[in-house]
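>>> no sequence on hand, only this structure:
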């Protein structure tokens, strides 16, 4: 999520947070020099093990421009669940989604691929699933009402069509944000199929830190954002569901056509996390979503005091450290548990159960009743003998 809001009932994007970079040749000393995030997460060290080959990342977004030089050959055929709005060649088409795809799997271009954007997992494939429109699309209002279930449908479609990771750089962090049962069920469906699900934590850090969905659904790996100083970005939402943090400020990305943009928000942070998971899945495809989540949190950098906090989650992702630790894990069961939560709740955190809704523990009651029955039987036998 980069800073504005739109979603089948309100999914947020980032058009306002994307600025076109100057029209200069995309040589390594121009674009690559701005990719501070790759160094921050130790991507180069991770590439000694894998660059994401064999993994498909579903990008649920505004669409992806498969013809961008840095994504050529990396993008699979798109699934459009909107069906209207801007198209290729329009300024209000696929800008946000293309940027996120490049953060995940950009591979540069030119001789030796030294020019353009390099993603976290440059050998991974991108599966575009169009579930929202750009903020400046004239049909945006129509999409809100007519395609309110597109996100839930997109999650299920991606889970059934080869996605190894589902990346959602979007969300609703408005004051009216609330859980949608269809979205929650779709996420649990994907997790149950062994597919990690990533979402932006929200851009409400300066606007009240409202809960953002889908980030707050159980089992989702929610990404908060840090700047180049590795400090929490002011816009990044603080909340109990924060899992890990990733670069999210002044991020160089591909735009539609052959353009480049600079963006900020928890949108690129979620893309960084999705790329890191693509690296892990490439080297260790049998790990479950819950294991990958624990691996990311256990190997994170700059871990807050106490192990986590609402600003950073468990800290800044480190895919190189995660890949080093992964061999110690045992393969996951064939049917992983949908969500890695003991309780399902939304909002500021767990609340005390209503006594009327709390299940009664039958063991002590049964034991007590049995004991009374034995005492009564003993009394009857004693009286009979007497």
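Done, it's in. In this text, all values refer to a predicted model and were calculated from it rather than measured experimentally.

>>> okay, CA-based contacts and neighbour counts for the rest of this
Fine.

>>> secondary structure element holding residue 377?
helix 362-385 (DSSP states H and E).

>>> neighbouring contacts of stretch 36-45?
By C-alpha atoms under 8 Å, 6 or more residues apart in numbering, the residues outside stretch 36-45 that reach it are 119-120, 228, 230, 246-247, 251, 316-320.

>>> what does stretch 137-156 give?
6-10, 60, 81-82, 84-86, 92-93, 129-134, 166, 182-184, 186-187, 189-190.

>>> any quick ChimeraX command for the buried ones out of the residues you listed?
Applying 16 or more other C-alpha atoms under 10 Å to these leaves a buried subset, and the ChimeraX line that selects it is:
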select :6,7,8,9,10,60,81,82,85,86,92,93,129,130,131,132,133,134,166,183,184,186,187,189,190
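
>>> from residue 119, how far out is residue 153?
The gap separating residue 153 from residue 119 is 27 Å, by C-alpha to C-alpha, to the nearest Å.

>>> hold the first one in mind and look at this next one:
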């Protein structure tokens, strides 16, 4: 009776409520954004002036140790009146710039304030010239949002965006943004289908579900076969030269570059077009769409009677259940629809079709172009991220199998982040005893409107489980989603290990998921001196620390880069676990984690703490 009343009430709703589009970028959109702080990366490997006397500085008032350079380490924008005694020339703890007066925020005389300087003051870690502020100066040559910049670091495939490329005013607001998670040119855009309808209607004709290739057509990417034009949808039929230079803008070697960034205004405009709203906590989801696990036939009939459409239902091969994608009725709000589903289904297995943000990172070309030697893990390991540029020679000593999950017509498209993370897993040299296979589940390539969706994420988890991958690295950060949580719980109960980044929203930020789920290994980032990354999240869910500041990685064009963020620390831990776990095994996985804890180097206060977890993973620095 409760179900019937709930459904009848929903259908009888008399007023249509127009959902409010997302006006601001999710607080987790900058998953790996941040600064080249806390380390020696800007001084060519030498210690910065304010690093020398402050090994315990955790950049915040809650530091475990004495801060010799004032208490403005995190979030307060600089010392007042020049800082405490001992804080040199302006009280800045921003690191790495070699100047004492660039407080990162808004000190008036600072040469490199990053956010508030006058046009041409320069970026704190790059150079002191006028052309590279990455901000809003009106005439900078290479600013992210400048009006006349030569290139806005977007994906338009041209060297000069021109004056008309200001917040999309050229009429194609979006050709720089639809491929935000990949580094390829827009002339490949036809490979993705849907997601761009102008009428705001549903764009989901046949573009959701598995990629065309299917399980039987999957194969390892043959990165040595330059003539592979078989036309199958296995994600390896891209032209190698698209990712190794071409006509794309190449920043100077010492200039930090933002990847995959949408401004708040751009995101709001595109989200309205793509029918994307935000929930009460500010997380993005696909308007009127819900994901659920294991609804019965009776449940589905009741939902249809209440005005719901069943967009897709898919059997999960390894997670033992059925995944459903639902569209709510056209009347009432999405919250009303969520309540209606709750009256029918188990609230622990359904939720909004949230869109998890990929990692928006800051990277820069490494000055000397060198890559530290590292053995491949000699393991099977999974990665949920963007696609990987497997034709690069850097992957010649490992096997890579990848598949796209954001729509049936989606093809794997190599991105900076996925390529960098996979390279950290692959190392530089073949393992002497065992082969290494990396399984890549790309949930971003395809329509922007469903990029990073919970529906795609659950399918990706099921695929990796079906391949018997013992360890899965998830390079996402977002809200707690009941359906995703249930899928991960089923994985971990079967002996799989899920490793995820701690997040990069700062010490005071709330936990992010999936890293904060019970049973998931949460990894934070430290610099070369084992100091915490200043924008790393903190909390009881932090299990381990690993090097994640100015780590050496490659991008989708094969360029060697420095990269910073907790998602660059997580794969080092995942590879270490995978090297000890040959197949999913609950008892063995617990043994491996306990052994890793026993060997971890304790950082911060004695024992486990919310900053470093149990400590630094051996060999990850």
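Great, that's in hand. Please read these numbers as outputs of a predicted model, since none were measured by experiment.

>>> most neighbours of all the contacts of stretch 36-45 of structure 1, which one?
residue 247 (35 neighbours; other C-alpha atoms under 10 Å).

>>> show me the contacts for whichever residue in structure 2 pairs up with it.
Under the alignment (TM-score structural alignment), residue 247 of structure 1 maps onto residue 547 of structure 2. Counting by C-alpha under 8 Å, 6+ apart, residue 547 of structure 2 makes contact with 525-528, 530, 568-569, 620-621.

>>> wait, which of these is closest to residue 511 of structure 2?
Comparing the contacts of residue 547 of structure 2 against residue 511 of structure 2 with C-alpha to C-alpha places residue 525 closest, at 15.2 Å.

>>> count of residues packed around the closest one?
Using other C-alpha under 10 Å: residue 525 of structure 2 sits among 32 other residues.

>>> isn't residue 52 of structure 1 right up against residue 119?
No. Under the criterion of C-alpha atoms under 8 Å, residue 52 of structure 1 makes no contact with residue 119, lying 10.2 Å away.

>>> need the max-distance pair from the contacts of residue 547 of structure 2.
530 and 568, at 14.7 Å, using C-alpha to C-alpha across those.

>>> residue 190 of structure 1 is in contact with residue 159, isn't it?
Yes. Using C-alpha under 8 Å, residue 190 of structure 1 is in contact with residue 159, at 5.4 Å.

>>> which residues in structure 2 does stretch 191-202 of structure 1 align to?
Against structure 2, stretch 191-202 of structure 1 falls on residues 492-503 (TM-score structural alignment).

>>> buried stuff in that stretch?
In stretch 492-503 of structure 2, counting by 16+ other C-alpha under 10 Å, buried: 492, 494-503.

>>> and it, how far apart are its ends?
Using C-alpha to C-alpha, first and last residues of stretch 492-503 of structure 2 are 21 Å apart.

>>> which residues in the stretch 151-300 of structure 1 form helices?
181-192, 266-283, 289-298 (DSSP state H, counting those that start in this stretch).

>>> which residues in structure 2 does the shortest one align to?
Across structure 2, the stretch matching helix 289-298 of structure 1 (TM-score structural alignment) is residues 589-598.

>>> contacts only, for the nearest residue to residue 319 of structure 1 once chain neighbours are set aside.
Leaving aside its chain neighbours, residue 319 of structure 1 sits nearest to residue 276 (5.4 Å; criterion: C-alpha to C-alpha, 6 or more residues apart in numbering). Residues near residue 276 of structure 1 by C-alpha under 8 Å, 6+ apart: 120-121, 317-319.
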